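> The following block contains a protein sequence and its predicted model.
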Amino acid sequence: MSLGEGLRLATGTFTRSPSGQVTITPVTARWALFLAPLAVVPLALQVVLVGLTVEVGVPPLVAAAAALGVLAYGTRAMHLDGLADTVDGLGAGWTRERSLQVMRSGDVGPMGVAALVLVLLAQAAAMATLLSHGWFGALTIGAAVIASRAAAAVVCATGHPASEGSRLGAAFVGSVPPATASLLALTVTAVLLLSVCPVVLAHRDAPDVWAVARLVAAAAAAAPMGLWAAIVLRAKAARAFGGVSGDVIGAAVELALTVVLVTLTLGW
């Protein structure tokens, strides 16, 4: 029962898909964070389908922009909103109270706008690079979307407090044991490695050992690099805000996705 409620909570929290009423308990919160990558699989498949339009002549950059539009719509742009609010809060400086006030104001300041532009630009450029390789790249982008959602569990690991006044933070932060977060990191790494298997198999008849090794290394490193970036963000949030809030969770997902996509491009 907790697993099913956890999946419904993950679906309702990380996508715009309706999931019904769920009572949030520490157990359902833990399952929701663990199952977040699974909950976004339907959304990731939509991104792959959009990416596949490059096979019928759509320019990779156009397809990448459309894929980002699908992601924003499918998540109600809440991760992007969290990114903007978090960066504005981190840039407010002065005192913790001032940072929290800026974060909760609802307005997007110049630092938040700059963060959104730069992150979306990096994501679009990386996706376009991957999509220049056709359906191989589209499949890998879908895997990257799935892998990035593991960042939520990482920043909500046990031993880290929730930010004062954050309802989402109070519900989720501290609910995931470090061992569970590590298992999830290994799982999404395996997903990324599986996503590049078609490319590896394509080199079977005319093997290019260096190209294959570079591709596999990038796929293996992408998730750890993205999750490490989320951990760094969590540390900064702890200093600035006193803990992790819902905005920080969303920002961690966007940051992880960016780092994962950029890392993957290094292997192509």
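Nice, thanks for sending it over. Fair warning: this is a prediction, and the values are worked out from it, not measured in the lab.
> use CA for all of it now, contacts and neighbours both
OK.
> need the helices for the stretch 101-250 of the chain, in chain order.
Listed from the start of the chain, the stretch 101-250 of the chain has helices (DSSP state H, counting those that start in this stretch) covering 110-131, 135-148, 150-155, 167-172, 178-195, 197-202, 209-241, 246-265.
> relative to helix 135-148, how tilted is the fifth one?
Read that as helix 178-195. Orientation of helix 178-195 against helix 135-148 (axes from the mean of the first three to the mean of the last three C-alpha atoms, to 10 degrees) gives an angle of 170 degrees.
> Helix 178-195 packs against which elements?
Helices and strands touching helix 178-195, as assessed by 3 or more C-alpha pairs under 8 Å, 6 or more residues apart in numbering; DSSP states H and E, comprise helix 26-34, helix 135-148, helix 150-155, helix 209-241.
> List the buried residues of it.
Of the residues in helix 178-195, those buried by neighbour count under the rule 16 or more other C-alpha atoms under 10 Å are 178, 180-181, 184-195.
> try the longest one
For helix 209-241, the neighbour count (16+ other C-alpha under 10 Å) marks 212, 215-231, 233-238, 240-241 as buried.
> Ok, the fourth one next?
For helix 167-172, burial by neighbour count (16+ other C-alpha under 10 Å) applies to Leu168, Gly169, Ala170, Ala171, Phe172.
> now for that helix, which elements pack on it?
Contact partners of helix 167-172 among helices and strands, from 3+ C-alpha pairs under 8 Å, 6+ apart: helix 26-34, helix 246-265.
> thinking again about what came up before, ok, which of the helices of the stretch 101-250 of the chain comes nearest Trp94?
Relative to Trp94, the nearest member of these by C-alpha to C-alpha is helix 209-241, separated by 9.5 Å.
> now the closest one and helix 246-265, what's the angle there?
160 degrees.
> Packing partners of helix 209-241?
Applying 3+ C-alpha pairs under 8 Å, 6+ apart, one finds that helix 209-241 makes contact with helix 78-92, helix 96-104, helix 135-148, helix 150-155, helix 178-195, helix 246-265.
> before we go on, here's another structure to hold up against the first:
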Amino acid sequence: MPRTSPADGIRFAFGTLTALPVRVTRWDREAARGGMQCAPLAGLVVGLCAAGAGGVLTALGAGPLLAATATAAAPAALTRGLHLDGLADTADGLGSAKPAEDALRIMKQSDIGPFGVITLLFVLLAQVAVLFQLYERSWTEGAVGAVVSATAARLALTLAARAGVPPARPEGLGAAVAGVVPRGRALLVTALVVCGAAAAGAPLGASGVVRAAAAVVLALGAAEVLLRHCVRRFGGVTGDVFGGLAETAATAALVVLALG
């Protein structure tokens, strides 16, 4: 098999983590490794699109609430709701309090249970509330929030795919990407994203730099807590868990940006 190129990894990231028309040409461990390392790049593009949606509405005279709603809706549209669905399924699995095998079976069902509905409701409310607060300050703050939160969300996936994190099932997206990213490479990508977030916050002054960098770090902390709990409960990660991690990190990043 030919050596994996950077383009293979980028195609894997965009083809699996977004609904953009990108064709995945390779579906193997090497391509998955490159793809999960490029996950924050996919997040950056999603965040820029979300910021653009809010910016267009703001330019047309819409208020901060409508701009916030559009900004929160854009990532869902650009992923066909994949991460939100994963969040809901993970909440149902965890909330069931059943053994791992039964919880995983619940997560595979097509319907959404009460835990999933409640979790989706409050997560989306939190995202819109924070984005409204940021847009009320300025479009720039709302745009920074959209970009930083979306990038942090996909960075959480890079870390969740690090070596040593097992899959909960032998098949599915979780099994395809679990443990593919070397720990050193995951830390390098994390450092680059934190620096990039700090740069994104620069237009907001010194406090913006600190808040943007802190938002990424604390978002990863929140995602790591969920990751460890899921590994204990389910025996590893699944595609649904990855979706739950992304939405958890995105929401945590936004909350941090709203403070101060």
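The structure has been received and is ready for your questions. Being a predicted model, the structure only gives us computed values, none of them experimental.
> Now distance to Gly82 of structure 1 too, for the helices of the stretch 101-250 of structure 1, in JSON lines please.
Shown next, in JSON lines, are these (distance: least, C-alpha to C-alpha, whole Å):
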{"stretch": "helix 110-131", "distance to Gly82 of structure 1": "9"}
{"stretch": "helix 135-148", "distance to Gly82 of structure 1": "15"}
{"stretch": "helix 150-155", "distance to Gly82 of structure 1": "12"}
{"stretch": "helix 167-172", "distance to Gly82 of structure 1": "12"}
{"stretch": "helix 178-195", "distance to Gly82 of structure 1": "21"}
{"stretch": "helix 197-202", "distance to Gly82 of structure 1": "34"}
{"stretch": "helix 209-241", "distance to Gly82 of structure 1": "12"}
{"stretch": "helix 246-265", "distance to Gly82 of structure 1": "4"}
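> Can you say which of these is nearest to Arg30 of structure 1?
Nearest to Arg30 of structure 1 among the helices of the stretch 101-250 of structure 1 is helix 167-172 (7.2 Å), distances taken as C-alpha to C-alpha.
> ok, average deviation of the closest one from structure 2?
Compared with structure 2 after fitting, helix 167-172 of structure 1 has a mean deviation of 0.8 Å; criterion: mean C-alpha distance after the TM-score superposition for structure 1.
> against structure 2, where does that helix fall?
Under TM-score structural alignment, helix 167-172 of structure 1 corresponds to residues 172-177 of structure 2.
> What about Ile249 of structure 1, how many residues nearby?
Summarising burial for Ile249 of structure 1: neighbours were counted as other C-alpha atoms under 10 Å, giving 29.
> now swap in Ala153 of structure 2 and tell me
Using other C-alpha under 10 Å, Ala153 of structure 2 has 33 neighbouring residues.
> and what of the one 5 residues further on?
Counted with other C-alpha under 10 Å, residues neighbouring Thr158 of structure 2 total 31.
> give the contact list for it.
Contact criterion C-alpha atoms under 8 Å, 6 or more residues apart in numbering gives Met36, Gln37, Cys38, Ala39, Pro40, Val181, Ala186 as the residues in contact with Thr158 of structure 2.
> With Val102 of structure 1 instead?
Asp85, Asp88, Gly89, Ala92.
> cool, and Gln37 of structure 2?
Taking C-alpha under 8 Å, 6+ apart as the test, what Gln37 of structure 2 contacts is Gly9, Thr158, Val181, Arg185, Ala186, Val189.
> Which single one of the residues you listed is nearest to Val24 of structure 2?
If you rank those by distance to Val24 of structure 2 using C-alpha to C-alpha, Gly9 comes first, at 8.9 Å.
> Can you tell me what that closest one aligns to in structure 1?
Under TM-score structural alignment, Gly9 of structure 2 pairs with Gly6 in structure 1.
> wait, Ala150 of structure 1 sits on Thr187?
No: judged on C-alpha atoms under 8 Å, Ala150 of structure 1 makes no contact with Thr187 at a distance of 9.3 Å.
> Thr251 of structure 2 matches what in structure 1?
In structure 1, the position corresponding to Thr251 of structure 2 is occupied by Thr258, as judged by TM-score structural alignment.
> tally of neighbours for its match?
If you count neighbours by other C-alpha under 10 Å, Thr258 of structure 1 ends up with 26.
> and it, what is it in contact with?
Under the criterion of C-alpha under 8 Å, 6+ apart, the contact list for Thr258 of structure 1 reads Val119, Ala122, Gln123, Gly226.
> Spatially nearest residue to the aligned partner of the third one in structure 2 (excluding sequence neighbours)?
If I follow you right, that is Gln123 of structure 1. Alignment note: Gln123 of structure 1 maps to Gln127 in structure 2; criterion TM-score structural alignment. Closest residue to Gln127 of structure 2 in three dimensions, ignoring its sequence neighbours and counting by C-alpha to C-alpha, 6 or more residues apart in numbering: Thr251, at 5.9 Å.
> any idea how far that neighbour is from Leu87 of structure 2?
Between Thr251 of structure 2 and Leu87 of structure 2 the distance is 12 Å, computed by C-alpha to C-alpha, to the nearest Å.
> before we move on, what about Thr69 of structure 2?
Applying C-alpha to C-alpha, the value for Thr69 of structure 2 to Leu87 of structure 2 is 19 Å.
> between those two, who's got more neighbours?
Neighbours were tallied for Thr69 of structure 2 and for Leu87 using other C-alpha under 10 Å; the higher tally belongs to Leu87 (28 against 20).
> quick one: that one and Glu247 touch, right?
Yes: checked against C-alpha under 8 Å, the pair Leu87 of structure 2 and Glu247 is within contact range at 6.8 Å.
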